[in-house]
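Student: Make a model of this:
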Amino acid sequence: MYPVHQTADILFCKGNLVPVGKDNLPHVEMTRVIARRFNDRYGQVFPEPQALLTSSPEVPELDGRKISKSYGNAITLSMTADDTAAAIRKAPTDSQRRITFDPINRPGVSALLTTAALCSGRDENDLADQIGDAGAGALKKLTTTLGNDFLAPHRQRRNDLAQDPHHVADVLRIGNQRANEIAQQTLEEVRTAMGTIY
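Tutor: Next up is the predicted model:
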């Protein structure tokens, strides 16, 4: 049911551009199919949303697998710099001394290079060349430094928000109220189009 729930999340507000990762492209396509079928049957109500992929449409986690809470392989904003360093130290690599970017044959090393590249705006191959024969320890140290530097202002903003829970609750309440108004308006349009207003 998750893709259908995601469809509802997109269509209730008539989303036309949906920022997603590569793994969610089929969900956006399902949304497009549902919108198209509804519009064909009842008249134009929903736009057919387009997927918006960023320059990094697929981000492997520290072990090269997909993100999963059950894997415990993600770096989160709630982590401290020390927590991040510990997570990166535990990331699997391999026994080859030379660092190269090869997602198929070296998923762990490549995942760390991708993390470092995303945090620094540099290319994975350039970072691999910079590390050269220094080994996995140097790769993990560089990834930790770049990751923590990149996340520091985001974590500070998160901490600032956590210090003012009333403000956060107000923002959530106002956003929820606005979303409910939009959803109600869309639901009325859907009922009108379907002839189910009694």
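Student: from here on, contacts and neighbour counts on C-alpha atoms
Tutor: Will do.
Student: Helices of this structure, start to end?
Tutor: For the chain, the helices defined by DSSP state H cover 2-11, 25-42, 81-90, 107-120, 124-131, 136-162, 165-194.
Student: Single out the most deeply packed of those helices.
Tutor: helix 107-120 (a mean of 23; mean count of other CA atoms under 10 Å).
Student: and the angle for that helix with helix 136-162?
Tutor: With axes from the mean of the first three to the mean of the last three CA atoms, to 10 degrees applied, the angle from helix 107-120 to helix 136-162 works out at 50 degrees.
Student: Now show me the structure for the sequence below, then we'll compare the two:
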Amino acid sequence: SCPRNGRQFTIARRFNNRYGKVFPKVEALLSETPLLPGLDGRKMSKSYGNAINISMTAEETAKRIKKSQTDSERMITFDPENRPGVSGLLSTAAICTGRSEVEIAEEIGMGGSGQLKKCVTEAVNEHFAPIRARREELVQDMDYVKDVLHEGNRRANEVAEATLAEVREAMGMVY
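Tutor: Modelled structure (predicted):
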């Protein structure tokens, strides 16, 4: 978790202890994939050049995956410790397909890194196809995007104002 968030939780907890329960207790909400591995097995990061961006085309995605580093061993196995590049690619395919890394590795078997990269490219592009299509639609209608952002901003301000009113009330600062 981000250290910044930890401070916010502490401030909220201390406030609640002093003034009464105003802020809800916050708990981490983790998906089945709390950490996205990069194509090389390290954490996914734009600065590492191991990330796949939603804005990439299918061709750009294929190019990025093709350039990812693997090893010379022909048999594909999932071994994050000793084969981080191969394992990172297997994890990416697993996330996109809902299958396990081991299952995908066994299916590829002696197909080598070329077959692995082909499998990952297909999985990623298939997974992102509807998202990329929707993104393209939205890019064509920026007025709609701005309206959604403004409405979200309005609703967030409404909630923030109500919370601040509760804070002032709890602190006895209502004049």
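Student: Just give the TM-score of the two.
Tutor: With the length set by TM-score structural alignment, normalised by the length of structure 2, the two chains reach a TM-score of 0.93; 175 aligned residues with a CA RMSD of 1.6 Å.
Student: Would you reformat the helices of structure 1 as a markdown table and include distance to Val18 of structure 1?
Tutor: Shown next, in a markdown table, are those (distance: least, CA to CA, whole Å):
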| stretch | distance to Val18 of structure 1 |
| --- | --- |
| helix 2-11 | 8 |
| helix 25-42 | 8 |
| helix 81-90 | 30 |
| helix 107-120 | 21 |
| helix 124-131 | 27 |
| helix 136-162 | 23 |
| helix 165-194 | 16 |
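Student: Spatially central residue in structure 2, please.
Tutor: Nearest residue to the geometric centre of structure 2 (CA atoms, centre = their mean): Leu36, 6.1 Å.
Student: And that residue? What does it align with in structure 1?
Tutor: Under the alignment by TM-score structural alignment, Leu36 of structure 2 pairs with Val59 in structure 1.
Student: Its match: what's it in contact with?
Tutor: Lys66, Ala111, Thr114, Thr115 (CA atoms under 8 Å, 6 or more residues apart in numbering).
Student: Relative to Leu113 of structure 1, how far out is it?
Tutor: From Val59 of structure 1 across to Leu113 of structure 1, the span is 11 Å (CA to CA, to the nearest Å).
Student: repeat for Asp40 of structure 1
Tutor: From Asp40 of structure 1 across to Leu113 of structure 1, the span is 47 Å (CA to CA).
Student: cool, and Asp149 of structure 1?
Tutor: 15 Å.
Student: what's stretch 70-84 of structure 1 aligned against in structure 2?
Tutor: Aligned by TM-score structural alignment, stretch 70-84 of structure 1 falls on residues 47-61 of structure 2.
Student: And the matching stretch, what's buried?
Tutor: The neighbour-count check on stretch 47-61 of structure 2 (16 or more other CA atoms under 10 Å) flags Asn50, Ala51, Ile52, Ala58, Thr61 as buried.
Student: right, and the fourth one touches Glu126 too?
Tutor: Yep, that's Ala58 of structure 2 we're talking about. No: taking CA atoms under 8 Å as the definition, Ala58 of structure 2 is not a contact partner of Glu126, at 9.0 Å.
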